[in-house]
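*Asks:* got a predicted structure here, sequence first:
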Amino acid sequence: MSREGLAAYAAHDEHTRGRGHAEDLPAFRSEFQRDRDRIIHSTAFRRLVYKTQVFVNYEGDLYRTRLTHSIEVAQIARTIARALHLHETLTEAICLAHDLGHTPFGHAGQDALNERMRAYGGFEHNLQSLRVVDELEERYADFPGLNLTFETREGILKHCSLNDARTLGEIGERFIKRQQPSLEAQIANLADEIAYNNHDLDDGLRAGLITLEELREVPLFSAQYERVHAAWPKLSGRRLIHEIVRRMINHVVTDLIVTTGEAIAAAAPANIDAVRTCPNALARFSPSVTAEHLQLKKYLRDKVYRHYRVLRMTRKAHTVIGDLFDVFYARPELLPSEHHQAVLQMERQAGEHGRARAVADYIAGMTDRYAIIEHERLFDPAKRS
């Protein structure tokens, strides 16, 4: 154990693989603190407050957004990282950055943009998050992007095709070599699953898409419902739901900490590089909790994400994103001037692929609200430009 309380297999600031552009060491912060702070101060992070988790922005003020989701993921992951003696700040930075490249309207927006981009290399929000921190943020005089450390960037890129990996240099090597990321990255990935499963359930209840009685068919929910009901038989409303959901989160987080601790002890990695060369990820749930989590995911897919009200919203989102791409690709002069210039520059560099990527960058950076406004400006004759 290091003097900071970190395990040998954790990421250590002094052993970072560094940044793409050399910088002086921070005076009063660690390297990973600097990454975390840059992410929080980025334009893309602020925009997450008006980007959808499941429900479109105008559906209500109390549903999760990409910003609240990212903060909730970070809080879950920090608890796990601390319990396992991993680097808590690096874990937090990865969680806060993991959705920076998400389109407006959640996965419906991504699907629509990917459909339009299929002939130009496709669109994937995970790769776009890396693109945001590497290239698109404009904050520093010496370099584009945020110039984050390798370890933070490694955690942001959760999955990647071999074709894409070959274009990404060092950050893509683990996908080619079939290696693992750091344990901090592995924890961030699973914390994301925990957060969206439990909080989408909460939002689904708030929206009236599902009921408590229906959810009692789901083992992970039912077990905690029975415990809460036995302790407080008259508890109802939001307090009942919150008590159940927080216990569900505690149940899977505890299991993840215990099971991952056992896997680490069995593998006994000497350092972070030994973690990367393990044949399988060390962060994991037990088989029983894995099964419970999969049952909950299936329930949410069938009852929430495929609910007719959600499908109607996603259909609208698909139309908005598709229309915006089509008109801006055909007529880039309709873009705001700085984005028009970006299209021209990227088109000079990469032809039609460059033009399409620049248009996708502009659309992916929109909030739900701004995408709707832009669509109205372009397609509603009654709206002023």
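*Replies:* That came in fine, so what should we check first? Treat the numbers as computed from the prediction; the structure is a model and nothing was measured. Numbering: from 1, shown residues only.
*Asks:* rest of the way, CA atoms for contacts and neighbours
*Replies:* Fine.
*Asks:* tell me the helices and strands packed up against the one helix or strand Ile94 maps to.
*Replies:* In this assignment (DSSP states H and E), Ile94 forms part of helix 88-97. Using 3 or more CA pairs under 8 Å, 6 or more residues apart in numbering; DSSP states H and E, the elements in contact with helix 88-97 are helix 31-40, helix 66-83, helix 150-156, helix 183-206.
*Asks:* how far off helix 183-206 does that helix point, in degrees?
*Replies:* On the basis of axes from the mean of the first three to the mean of the last three CA atoms, to 10 degrees, helix 88-97 is oriented at 50 degrees to helix 183-206.
*Asks:* next SSE downstream of helix 88-97?
*Replies:* helix 106-117.
*Asks:* any idea which helix or strand comes after that next one?
*Replies:* Remark: after helix 106-117, the chain's next helix or strand is helix 125-131, criterion DSSP H and E.
*Asks:* His229: how many residues sit nearby?
*Replies:* Neighbours of His229 under the rule other CA atoms under 10 Å: 15.
*Asks:* could you find the closest non-adjacent residue to it?
*Replies:* Leu235 (7.3 Å; CA to CA, 6 or more residues apart in numbering).
*Asks:* give the buried residues for stretch 327-338.
*Replies:* Val327, Phe328, Tyr329, Pro332, Leu335 (16 or more other CA atoms under 10 Å).
*Asks:* before we move on, back to that, for Leu220, see how far away the residue nearest to His229 is.
*Replies:* 19 Å (CA to CA, to the nearest Å).
*Asks:* ok, Lys297 next?
*Replies:* For Lys297, the distance to Leu220 equals 11 Å [CA to CA].
*Asks:* one more: Ala27?
*Replies:* Distance check for Ala27 against Leu220: by CA to CA, it reads 47 Å.
*Asks:* let's bring in a second model and compare:
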Amino acid sequence: MNTLASYACNPLHSKARRFAEPVAPTRSDFQRDRDRIVHSSAFRRLVYKTQVFVNHEGDLFRTRLTHSLEVAQLGRSIARALQLDEDLVEAICLAHDLGHTPFGHAGQDALNECMRPHGGFEHNLQSLRVVDRLEERYPAFDGLNLTFETREGILKHCSRSNAELLNAREPGGVAQRFIDGTQPSLEAQLCNLADAIAYNAHDVDDGVRSGLITMAQLRDAVPLFERYYEATLADWPQLAVPDAQRKLLYESIRRMLSEQVYDVINSSRARLESAKVDSVQDVRLHGQVLIVFSDEMKAESQRLKQFLFKQLYRHPQVMQTMDGAQQVVRELFTAYMVEPERMKPRFVQRVREASTLNDRARVVADFIAGMTDRYAAREHEQITGLSLLGVP
């Protein structure tokens, strides 16, 4: 069993839940958070939400669900080495994308555009809305009633204006740090980095599998990949033949992932020792993030990210699909604002209770953000008669 470091979040000293509940006899509060997330409807819907490729484009491409599982695996591995609370890390990692729209970042951008006159849309804020309000599982409260520490980690980004709105409803709550300029827990910091490590690696895999990028391009433009590609071939020269290219890619990615994980562990240990933090409060008041890459690995990781942005995320084939996806989101938003009766009954009821246009728009945004790719595409086709994405 992992012994927690003094600066790790201890479930026995949690800042608690918004609504008091009896302690579970066999699970810590952070374990209960993780279990509630896994059993939530929003978590199940992630299996049909885009990571890079729309779900129907291939059975083996990552989805938001498989991405979240990979982030959680990386997070737990690093947490164990640093003696952080693994259950809290896993809970945050599994929940970090619960508020993501269908069609990935393209869907988020389109919904944010629609919501700009009504307060905007951001998936980190939406993830918090999901666990605080939108999940309906318990008779005593809305949402999942997660601990402060899990909710803090879910709220990865937040503008000053949104933080002030959240803080007005929950004084001293999870948004306070964005006003004070303090840091989140080490477990939350770790999830942010595990997210970046995971999507860089699996987007390389999916990009090559799709044929939109090649290993030759990666070798030319990304030193981090080139290094482990060459090391793999040096150890396994038989992988140079065409029929072994999948194994060559997997092993290169595996080594690249492992090196990034070890780099985070070693760099974070060094920074924690230098910072001389001895408690969670010390971590929060420290002026810098303490879970980090080395400067060299940070630069290499950034170069990989830039390559993927240019060559994969902005590939004409991906952009064409995402243009259609954005049209779906925009036209769904317009349709539901005009005819809210087209939404599910509980959202129709919320529209009837809305006192302002902004409140009405937020209900529509909640409904659309909760959709899977294929549900959104089918709803759009039913409303407009257009089949933009070819979803079966």
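*Replies:* Thanks, I have it. All values derive from a computational prediction rather than experimental measurement.
*Asks:* who has more neighbours, Leu235 and Leu220 of structure 1?
*Replies:* Set side by side, Leu235 of structure 1 and Leu220 show more neighbours around Leu220, with 24 against 14, by other CA under 10 Å.
*Asks:* just give me the match in structure 2 for the more buried one.
*Replies:* Matched by TM-score structural alignment, Leu220 of structure 1 corresponds to Leu224 in structure 2.
*Asks:* please apply the same query to Thr259 of structure 1.
*Replies:* In structure 2, Thr259 of structure 1 lands on Ser267 (TM-score structural alignment).
*Asks:* do you know how far the closest residue to that match other than its chain neighbours is from Asn266 of structure 2?
*Replies:* Distance criterion CA to CA, 6+ apart; nearest residue to Ser267 of structure 2, sequence neighbours excluded, is Ser294 at 5.5 Å. Ser294 of structure 2 sits at a distance of 8 Å from Asn266 of structure 2 (criterion: CA to CA).
*Asks:* just tell me what Thr290 of structure 1 corresponds to in structure 2.
*Replies:* By TM-score structural alignment, Thr290 of structure 1 lines up with Lys298 in structure 2.
*Asks:* what of Asn250 of structure 1?
*Replies:* Alignment note (TM-score structural alignment): Asn250 of structure 1 maps to Ser258 of structure 2.
*Asks:* quick check: angle from the host helix or strand of that match to helix 64-82?
*Replies:* Taking DSSP H and E as the definition, Ser258 of structure 2 sits inside helix 245-275. Put simply, helix 245-275 of structure 2 runs at 50 degrees to helix 64-82, going by the same axes, to 10 degrees.
*Asks:* mind checking how far helix 245-275 of structure 2 is from the chain centre?
*Replies:* Offset of helix 245-275 of structure 2 from its chain centre (CA atoms, centre = their mean, to the nearest Å): 20 Å.
*Asks:* quick one, what contacts Asp13 of structure 1?
*Replies:* For Asp13 of structure 1, the contact set (CA atoms under 8 Å, 6 or more residues apart in numbering) comprises Ser30, Glu31, Phe32.
*Asks:* mind redoing it with 10 Å?
*Replies:* Counting by CA atoms under 10 Å, 6 or more residues apart in numbering, Asp13 of structure 1 touches Ser30, Glu31, Phe32, Gln33, His87, Leu90, Thr149, Glu151.
*Asks:* can you tell me which of those are buried?
*Replies:* Buried among those (16+ other CA under 10 Å): Ser30, Glu31, Phe32, Gln33, His87, Leu90, Thr149, Glu151.
*Asks:* quick check, nearest of the residues you listed to Asn197 of structure 1?
*Replies:* Nearest to Asn197 of structure 1 among those, counting by CA to CA, is Leu90 at 23.2 Å.
*Asks:* Ala81 of structure 1 versus the closest one, what's the distance?
*Replies:* Applying CA to CA, the value for Leu90 of structure 1 to Ala81 of structure 1 is 9 Å.
*Asks:* overlap of the contact sets of these two?
*Replies:* What both Leu90 of structure 1 and Ala81 touch, as defined by CA under 10 Å, 6+ apart, is the set Ala10, Glu184, Ala188.
*Asks:* show me what the second one lines up with in structure 2.
*Replies:* Pointing back at Glu184 of structure 1 there. Alignment note (TM-score structural alignment): Glu184 of structure 1 maps to Glu187 of structure 2.
*Asks:* residues in contact with the closest residue to its match other than its chain neighbours?
*Replies:* Computed as CA to CA, 6+ apart, the closest residue to Glu187 of structure 2 that is not its neighbour in sequence is Val89, at 5.3 Å. Counting by CA under 10 Å, 6+ apart, Val89 of structure 2 touches 9, 30, 34, 71-80, 149-150, 153, 186-191, 194.
*Asks:* now with 7 Å, please.
*Replies:* Gly75, Arg76, Glu187, Ala188, Cys191 (CA atoms under 7 Å, 6 or more residues apart in numbering).
*Asks:* if we can go back for a sec, which stretch among the helices and strands packed on helix 88-97 of structure 1 is buried most, on average?
*Replies:* Mean neighbours per residue, mean count of other CA atoms under 10 Å, is largest over those for helix 150-156, with a mean of 24.
*Asks:* quick one: contacts of that helix?
*Replies:* So helix 150-156 of structure 1 is in contact with 16-19, 90, 93-94, 97-98, 130, 171, 181, 185, going by CA under 7 Å, 6+ apart.
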